[in-house]
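S.K.: Quick check, what structure comes out for this input:
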Amino acid sequence: MAEEKVSYTEENIRSLDWKEHIRMRPGMYIGKLGDGSSPDDGIYILLKEVMDNSIDEFVMGNGRKIKIKIGDGSVSVRDYGRGIPLGKVVDVVSKMNTGGKYDSKAFKKSVGLNGVGTKAVNALSNYFKVESYRDGKCKKVEFSAGNITKEYDLEDTDKENGTFVSFTPDPEVFKNYNYKTNYIEKMLWNYCYLNRGLTIHYNSKRFHSKNGLKDLLENNMDGDPLYPIIHLEGDDIEVAFTHARSYGEDYSSFVNGQHTTQGGTHQSAFREAVARVIKDFYGKYEPVDIRQSIVAAVSIKVIEPVFESQTKTKLGSLEIEPGGKSVRAFVMDFLKKKLDNYLHKNPDVADIIEKKIKQSEKERKELSGIRKIARERAKKANLHNKKLRDCKIHYNDLKKERREETSIFITEGDSASGSITKSRDVNTQAVFSLRGKPLNSYGLTKKVVYENEEFNLIQAALNIEDDMEDLRYNKVIIATDADVDGMHIRLLLLTFFLRFFPDLVKKGHVYILQTPLFRVRNKKETRYCYSDEERQKALKELGKNPEITRFKGLGEISPDEFKHFIGEDIRLEPVILSKDHSIEEVLTFYMGKNTPQRQEFIIENLKIEEAITEEV
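M.R.: Model prediction:
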């Protein structure tokens, strides 16, 4: 049969207007959509795009406070800058490539240089309102999905100059979204650390920083530093660092106020420079030993920064300004001078640093022999290992479009992993099956990671032996049953990650998979319920005598059903560290010897389930 020819004429060529294009391809403008369970999900990017404009006003010396309110899925941001020029209010939020940042004299070290930010927020909101106050006059416009719904005449006002933006993310685009306070507060604190003197009011809380990146480390460090935080500043650069008592390297990096969560040329330059300067100061030691347990923050300002995506999470710029000094040379020269001077002037701190380096060197050498044996064992195990069902795309495949979607489910037993394996997306979802309960690694040294075969295989699967740079999956999802054994396995895995790879949790890569406890259905409809409240609601709405099934374990859920719970409707609970307790305190409480405090906690929080299964 002859293949039918498809005509290709002028009628096949279609131009989308700005809002249609943003709504059709939101990922090009705000990265991934998500539901708010990850800090880089779209709803936070929308807030950030509006905030960046207010921050740029502060940087230019206009307005020292910003007020933010978030409730019932809606967001409002009020700054006290100059306000958008009244005749350009509509254009600034609805006409592509329109903005005040193309004039490099006004905003030469700004983040939002492409004139897209608030247009994307407008197009992706089912309600968007902008008000500009300038010199006693006010202009207001309302939109829906980028279309003007109401434009007000110019009004007189006695309000202070500035801009007010209110928006509600469109639920058709952002399904079942929910703003997490922890993520918002971290974002707002970062704005304050990088913009000393700025005050942000968020709902009922106040955010303000006096000491910049020094405050960032003090407020976010796990436990006390080994020595006072070294805080160095220069033109267009600020760094703060110390060493902690934990494993790994922990970096927070920023460019022009933008949190580059995936690092980039400036972070790489800092890692290299701090090791080089310290090595030259002592005349010995390896970079890997110098950087072990380092906790650092670095912020630089770049003219016309080049990022590797619209969401600006990784700096790609090689130069501080077009035709100028390289980022690497700029950071190196700064640390050569400032850090070397500091170490000479503070011999007590230099002694503590050297002791820490020697300790790291000793541990590395002790581990080297065990590592070799463990690697050989892991190679043999991988040839026959059916515990890992890998996916095709990985997070460290920097050129792959779907790398952000990559995840690995860590499951208990073969029945649960079997259901997930059969229903997963083989491109982006991997499955690792545990043999049983992992070892309690509380109080143990890193030696156990190599001596324990299961821990070694998890480490190898994630590819995080030396650092986080080559992490193979963006999300590490603990998928255990919602029973006592499942909770225990969850705690044992979290203990392992927090003890030896805390950055995995700190950087927001670890999640708990929420799976339904009940299925309620009648002949027309099936509802999956994740709590007893949802079950009660389903019983009311589905009428008389629906069929109720209680899922006691993941292995009971068929692959056909499981595809709903790990696909588009996946529910993930991020593992977030509280600022109120250090990792050591948390692990001691949950995984140490039975303490009176833990016994009291269990007694106070023990809930006896009233026969949920009575109606099942």
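
S.K.: From here on, just use CA atoms for contacts and neighbour counts.
M.R.: OK.

S.K.: So what's the residue count around the closest residue to G115 other than its chain neighbours?
M.R.: Spatial nearest neighbour of G115, excluding adjacent residues (Cα to Cα, 6 or more residues apart in numbering): N97 at 4.6 Å. Here the number of neighbours of N97 (other Cα atoms under 10 Å) works out to 16.

S.K.: separation between N97 and S309?
M.R.: 17 Å (Cα to Cα, to the nearest Å).

S.K.: quick one: the strands in the stretch 401-550 of the chain?
M.R.: 407-412, 429-434, 475-479, 510-514, 518-521, 526-529, 547-550 (DSSP state E, counting those that start in this stretch).

S.K.: meant to ask about the stretch 51-200 of the chain
M.R.: Using DSSP E, counting those that start in this stretch, strands in the stretch 51-200 of the chain cover 65-71, 74-79, 125-134, 137-144, 147-151, 155-156, 162-169, 199-202.

S.K.: So what's the gap between the last one and the chain middle?
M.R.: Relative to the mean C-alpha coordinate of its chain, strand 199-202 is positioned 21 Å out (Cα atoms, centre = their mean, to the nearest Å).

S.K.: How about the first one?
M.R.: How far strand 65-71 lies from its chain's middle: 21 Å, per Cα atoms, centre = their mean.

S.K.: what's in contact with stretch 397-410?
M.R.: 32, 393-396, 428-434, 472-480 (Cα atoms under 8 Å, 6 or more residues apart in numbering).

S.K.: Buried ones from those residues, can you make that a ChimeraX selection?
M.R.: Buried members of the contacts of stretch 397-410, defined by 16 or more other Cα atoms under 10 Å, are picked up in ChimeraX with:
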select :32,393,394,395,396,428,429,430,431,432,433,434,472,473,474,475,476,477,478,479,480
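
S.K.: Going by neighbour count, which residues of stretch 378-396 are buried?
M.R.: A378, K387, L388, R389, D390, C391, I393, H394, Y395, N396.

S.K.: Then stretch 359-378?
M.R.: Applying 16+ other Cα under 10 Å to stretch 359-378 flags S360, E361, R364, R371, A374, A378 as buried.

S.K.: Can you add distance to G263 and give these back as TSV?
M.R.: As requested, those are exported to TSV (distance: Cα to Cα, whole Å):
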residue	distance to G263
S360	24
E361	26
R364	26
R371	28
A374	30
A378	30
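
S.K.: just to revisit the earlier point, mind checking which of the strands of the stretch 401-550 of the chain is nearest K150?
M.R.: strand 526-529 (39.5 Å; Cα to Cα).

S.K.: What's the end-to-end length of stretch 10-18?
M.R.: Where stretch 10-18 begins and where it ends lie 21 Å apart, using Cα to Cα.

S.K.: and stretch 110-128, how far from the chain's centre?
M.R.: Relative to where its chain is centred, stretch 110-128 has its mean C-alpha point 21 Å off (Cα atoms, centre = their mean).

S.K.: measure that stretch end to end?
M.R.: Using Cα to Cα, the two ends of stretch 110-128 sit 24 Å apart.

S.K.: cool, and stretch 188-206?
M.R.: Counting by Cα to Cα, the terminal residues of stretch 188-206 are separated by 10 Å.

S.K.: Before we compare anything, build this one as well:
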Amino acid sequence: MAEIKEATYNEDSIRSLDWKEHIRLRPGMYIGKLGDGSAADDGIYVLLKEVMDNCIDEYAMGYGKSIEIKLDEGRVEVRDYGRGIPLGKVVDVVSKINTGAKYDSKAFQKAVGLNGVGTKAVNALSSYFKVHAFREGKSKWAEFNKGELTNESEIIDSEQKNGTLVLFEPDPTVFKNYHYIPQFVEAMIWNYCYLNAGMTIVFNKQKYISQNGLLDLLRRKTDEDSLRYPIIHLKGEDIEVALSHGNQYGEEYYSFVNGQNTTQGGTHLSGFKEALVRTIREHFNKDYSPEDIRQSVIAAISIRVQEPVFESQTKTKLGSATISPEPNSPTVRTFISDFLKEKLDNYLHMNVAVKEAIKKRIEQSERERKELAGVRKLANERAKKANLHNKKLRDCRFHLDDEKNEKRFDTVMFITEGDSASGSITKARNPELQAVFSLRGKPLNSFGLTKKIVYENEEFNLLQHALNIENGLDDLRYNKIIVATDADVDGMHIRLLLLTFFLQFFPDLVREGHLYILETPLFRVRNKKETIYCYSDEERINAINKLSPKPEITRFKGLGEISPDEFENFIGEDIRLEPVILEKESSISKILSYYMGKNTPERQKFIIDNLRVEKDEIDEVLAEILDIK
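M.R.: Sure thing, here's the model as predicted:
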């Protein structure tokens, strides 16, 4: 047996890291997960958010009415028109931990960030970072590389308006194969606008502005014609609420603290849900079930507090908080409860039509829940038996609901078609983090069906149980659900049927960014020295030119044709994912009706107008295959 050497622990074992080394060594502590930009909470968007938060805090304090953002491939540029960083501290503010104005509660009250880390993290994690301050007719700039100061100017005269300009390029050695998705940036910008009514943000020359706050948010997120009643919009000191009920399954919430989008909720959101149930019950004097009151609700809540306690540096979940540090200040839960009890109750007394619409919606949910009870019980019993020997699911070791496991956000479940594709992925996957669910043929078209079908259809029921989403997303077992189907007509059809299922019954899964499409290569181009996998015709042509004169070209017709050894290259670090994103004007009911409903003249016209045969491309491929090019 080999001798095990005990590690030496002495003075030489103790190492002190400077600020930038610590951030680069443990970036997750400061910006959450890294990612490649395919998810809205990936690190490159957190970098932008940290810079934007400083601009927003300036606006909230009454300085500057607009912010400009330019995004050109990997370079980000943000310019505000606030007071500008004091020129003597330009370098310190972006390169010394625990340096900033937000420790002075008089200068920044109810600000987004309070710990002086944000821009330092951006600086340390950027291959190029520049800060340029303009203040009272003077200016100064400084440049950095991975947090290391490389160049700085003297204080010079300037004709520019007061404010700060920040440029940065995320470090490609930290954020591998990253790319910004404009829809995610746009969603972030709109949230800033809703929470700061009247402020203008210009993103790549496109202007964004909201005049009505959270009311505009719900108008943009819903099809107002499908709502049960007009959006209720309530405002008070340090709190704003907008809510309505629709016809969709599930609950939909947007929550904010001090202008920060708390995507994981927290005490303010749970307090809002409790207060909504309590207020409705007391108003109608009926002991309605909480799930019936909240079914199909869509709501947004924003609060402002002093000294909020977030559960991480990325500030996506609010922990404990009181409205102010003053003695006897109410907790967030009490503050929200008192607000709704007064404002919402008064609103319902004054708007009888809305009151009746809410009552009908609750009673409808109650009837649907009771009708489902019997079917659900039988289906769950069958699912439990099936789960003991569920051949459809090859599970992984770690899961998203393992809150103490730092790898939980890397968990995925591939949904595949057929045994050959699932077999290749299963052999190539990482069994600790990647699960595989295998479909049998094409799933049912669930458009227009009630949730009863989820329990009556064995495949849907097993998929629901594998994901653990029957009662919402709180216990979702995988962070990413990846649809992995062939890139042919049948594969596209299966993909569409799965999207219909999720949008119809579990839209929150899509809204919260958990659903993805796996991109797999269409071609393999190789010679004796090198192999290149190509995801498009353009990549194929470039690969042919690179490996000329006569490379071997293989066209992959289905996932089952790709060997497990090759698949390992496509579902590991270099995995290519296309997120399923609901656009700002998207109405789920209209989307599903257009694509999955009965044939309509509009859809027929679209197909006819867009149907084409690319003869030149076909001839080119044939020439390559026949080696006559």
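
S.K.: thinking again about what came up before, quick one: which of the strands of the stretch 401-550 of the first structure is nearest S110 of the first structure?
M.R.: strand 475-479 (30.9 Å).

S.K.: now that closest one: which residue numbers in the second structure?
M.R.: Using TM-score structural alignment, strand 475-479 of the first structure corresponds to residues 480-484 of the second structure.

S.K.: what number of residues lie near H488 of the first structure?
M.R.: When neighbours are counted by other Cα under 10 Å, H488 of the first structure comes out with 17.

S.K.: That one matches what in the second structure?
M.R.: Alignment note: H488 of the first structure maps to H493 in the second structure; criterion TM-score structural alignment.

S.K.: What of E366 of the first structure?
M.R.: With TM-score structural alignment as the criterion, E366 of the first structure matches E371.

S.K.: Roughly how far does its match sit from L17 of the second structure?
M.R.: Taking Cα to Cα, one finds E371 of the second structure at 61 Å from L17 of the second structure.

S.K.: Would you format the buried residues of stretch 359-378 of the first structure as JSON lines with secondary structure and distance to G197 of the first structure included?
M.R.: What follows is those, written out as JSON lines (DSSP: H, G, I helix; E, B strand; the rest coil; distance: Cα to Cα, whole Å):
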{"residue": "S360", "secondary structure": "helix", "distance to G197 of the first structure": "39"}
{"residue": "E361", "secondary structure": "helix", "distance to G197 of the first structure": "41"}
{"residue": "R364", "secondary structure": "helix", "distance to G197 of the first structure": "43"}
{"residue": "R371", "secondary structure": "helix", "distance to G197 of the first structure": "49"}
{"residue": "A374", "secondary structure": "helix", "distance to G197 of the first structure": "52"}
{"residue": "A378", "secondary structure": "helix", "distance to G197 of the first structure": "53"}
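
S.K.: picking up where we left off before, can you redo the strands of the stretch 51-200 of the first structure as JSON lines with mean neighbour count?
M.R.: Formatted as JSON lines, the strands of the stretch 51-200 of the first structure follow (neighbours: other Cα atoms under 10 Å):
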{"stretch": "strand 65-71", "mean neighbour count": "17"}
{"stretch": "strand 74-79", "mean neighbour count": "21"}
{"stretch": "strand 125-134", "mean neighbour count": "24"}
{"stretch": "strand 137-144", "mean neighbour count": "21"}
{"stretch": "strand 147-151", "mean neighbour count": "14"}
{"stretch": "strand 155-156", "mean neighbour count": "12"}
{"stretch": "strand 162-169", "mean neighbour count": "24"}
{"stretch": "strand 199-202", "mean neighbour count": "19"}
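
S.K.: any chance of these in a markdown table, with distance to F58 of the first structure too?
M.R.: What follows is those, written out as a markdown table (distance: least, Cα to Cα, whole Å):
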| stretch | distance to F58 of the first structure |
| --- | --- |
| strand 65-71 | 8 |
| strand 74-79 | 9 |
| strand 125-134 | 16 |
| strand 137-144 | 20 |
| strand 147-151 | 28 |
| strand 155-156 | 25 |
| strand 162-169 | 11 |
| strand 199-202 | 10 |
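
S.K.: mind checking how far the aligned partner of F506 of the second structure in the first structure is from K507 of the first structure?
M.R.: Counting by TM-score structural alignment, F506 of the second structure corresponds to F501 in the first structure. According to Cα to Cα, F501 of the first structure and K507 of the first structure sit 11 Å apart.

S.K.: Neighbour count: these two, which is higher?
M.R.: Legend: neighbour count by other Cα under 10 Å for F501 of the first structure and K507, higher for F501 (23 against 16).

S.K.: Pretty sure the more buried one sits against G248.
M.R.: Yes: with contact defined as Cα atoms under 8 Å, F501 of the first structure reaches G248; the gap is 6.5 Å.

S.K.: which residue ranges form the helices in the stretch 151-300 of the second structure?
M.R.: Secondary structure of the stretch 151-300 of the second structure (DSSP state H, counting those that start in this stretch): helices located at 182-195, 214-221, 267-284, 290-294.

S.K.: Looking at these, which is nearest to F460 of the second structure?
M.R.: helix 290-294 (22.2 Å).

S.K.: average offset between the closest one and the first structure?
M.R.: With mean Cα distance after the TM-score superposition for the first structure, helix 290-294 of the second structure departs from the first structure by a mean of 0.7 Å once superposed.

S.K.: re earlier: could you dump the helices of the stretch 151-300 of the second structure to TSV with distance to E152 of the second structure and mean neighbour count?
M.R.: Shown next, in TSV, are those (distance: least, Cα to Cα, whole Å; neighbours: other Cα atoms under 10 Å):
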stretch	distance to E152 of the second structure	mean neighbour count
helix 182-195	30	19
helix 214-221	42	20
helix 267-284	43	18
helix 290-294	56	19
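
S.K.: give the contact list for S139 of the second structure.
M.R.: Contacts of S139 of the second structure by Cα under 8 Å, 6+ apart are L87, H132, A133, I155, I156, D157, S158.

S.K.: Considering those, which are maintained in the first structure?
M.R.: Compared against the first structure with both residues aligned by TM-score structural alignment, their matches' Cα atoms under 8 Å, those retain L87, H132, A133, I155, I156, D157, S158.

S.K.: closest to A244 of the first structure out of the strands of the stretch 51-200 of the first structure?
M.R.: Closest among these, once you apply Cα to Cα, is strand 199-202, at 29.6 Å.

S.K.: Run through who's touching the closest one.
M.R.: So strand 199-202 of the first structure is contacted by R64, K65, I66, K67, I68, K69, I70, L188, C192, R206, F207, H208 (Cα under 8 Å, 6+ apart).

S.K.: That concludes my questions; thank you for your assistance.
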